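Asks: below are the sequence and a predicted model; questions follow.
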Amino acid sequence: MKKGTRNALLGFIAGAAAGTLTGILIAPDKGSKTRKDISKKVKNASKDLTETLNEKVDKLKDQVNEVIKETRGKAKKAEEKVKEKVEEKVSAAKE
């Protein structure tokens, strides 16, 4: 993962944690309501983080698949060139 992406994710997590902690400290509600609110916020943050990570994983998969496709194409071309050279050498040896 790129350093900037990692820092952004860490910043997101730290911000969510700081916001939750601030909410707990200044909450005028009953403990049970505060716990429900915290639980809801944590679930939402977790959902957002999961979605972000899934998007990053999908993007990485696409990039890897593209590299594989390009590499296979290059390998196929190299294989064809080697076959041509071998055939040339075999023909030359027969003459």
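Replies: Here it is on my side, so go on. Just so it is clear, the structure is predicted and the values come from calculations on it, not from any experiment.
Asks: from here on, contacts and neighbour counts on C-alpha atoms
Replies: OK.
Asks: the longest helix anywhere in the chain packs against which elements?
Replies: Longest helix in the chain, counting residues (DSSP state H): helix 31-94. Applying 3 or more CA pairs under 8 Å, 6 or more residues apart in numbering; DSSP states H and E, one finds that helix 31-94 makes contact with helix 3-26.
Asks: can you give me the buried ones in the helix it packs on?
Replies: Applying a neighbour-count criterion of 16 or more other CA atoms under 10 Å, one finds 16, 20, 24 buried in helix 3-26.
Asks: quick one: the last one from residue 35, how far?
Replies: Note on residue 24: its distance to residue 35, by CA to CA, to the nearest Å, is 9 Å.
Asks: over to the first one?
Replies: Residue 16 is 15 Å from residue 35, where distance means CA to CA.
Asks: okay, one more to line up with it:
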Amino acid sequence: MNNTNIKIIAGFAAGAIAGALTGLLLAPESGDRTRKKIGKESDKLRESLSKSIAESFDAAKTKYSSLLDEYVAEGKKQLDKAKENVKLN
């Protein structure tokens, strides 16, 4: 399938999704429940995403801290070796 066909299909799919969502959101009284359901699901997704981002951030912070400690310890070790070499010479 060439690039033009992919773009046409993607545009059609995006338009269909946008149309369906617009229809749901603008539906009369019977769509009220649907809009509430979409709102609740959006809130759940937002909370889940927020929690996932926070967990990823905490994991990265822990890993960074651990690596920093390792590098500092190795740097101190190398500094001590250099001091010993200076004393011996």
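Replies: Okay, I see it. Model, not experiment: these values are computed from the prediction.
Asks: if we can go back for a sec, so the longest helix of the first structure versus helix 3-26, what angle?
Replies: Between helix 31-94 of the first structure and helix 3-26, the angle comes out at 170 degrees (axes from the mean of the first three to the mean of the last three CA atoms, to 10 degrees).
Asks: identify the residue of the first structure aligned to residue 76 of the second structure.
Replies: Aligned by TM-score structural alignment, residue 76 of the second structure pairs with residue 83 of the first structure.
Asks: which one in the first structure is aligned with residue 39 of the second structure?
Replies: When the first structure is aligned by TM-score structural alignment, the residue opposite residue 39 of the second structure is residue 46.
Asks: that match: neighbour count?
Replies: Burial measure for residue 46 of the first structure: 14 neighbouring residues, criterion other CA atoms under 10 Å.
Asks: residues contacting it?
Replies: Not one residue lies near residue 46 of the first structure by CA atoms under 8 Å, 6 or more residues apart in numbering.
Asks: how near is it to residue 52 of the first structure?
Replies: 10 Å.
Asks: try residue 18 of the first structure
Replies: From residue 18 of the first structure to residue 52 of the first structure the distance is 20 Å (CA to CA).
Asks: and what of residue 80 of the first structure?
Replies: Distance from residue 80 of the first structure to residue 52 of the first structure, by CA to CA: 42 Å.
Asks: next one: residue 90 of the first structure
Replies: For residue 90 of the first structure, the distance to residue 52 of the first structure equals 57 Å [CA to CA].
Asks: do residue 8 of the first structure as well
Replies: To residue 52 of the first structure, residue 8 of the first structure is 11 Å away according to CA to CA.
Asks: tally of neighbours for residue 75 of the second structure?
Replies: 12.
Asks: over to residue 31 of the second structure?
Replies: By other CA under 10 Å, the residues close to residue 31 of the second structure number 14.
Asks: same check on residue 52 of the second structure?
Replies: So residue 52 of the second structure, with other CA under 10 Å, has 12 neighbours.
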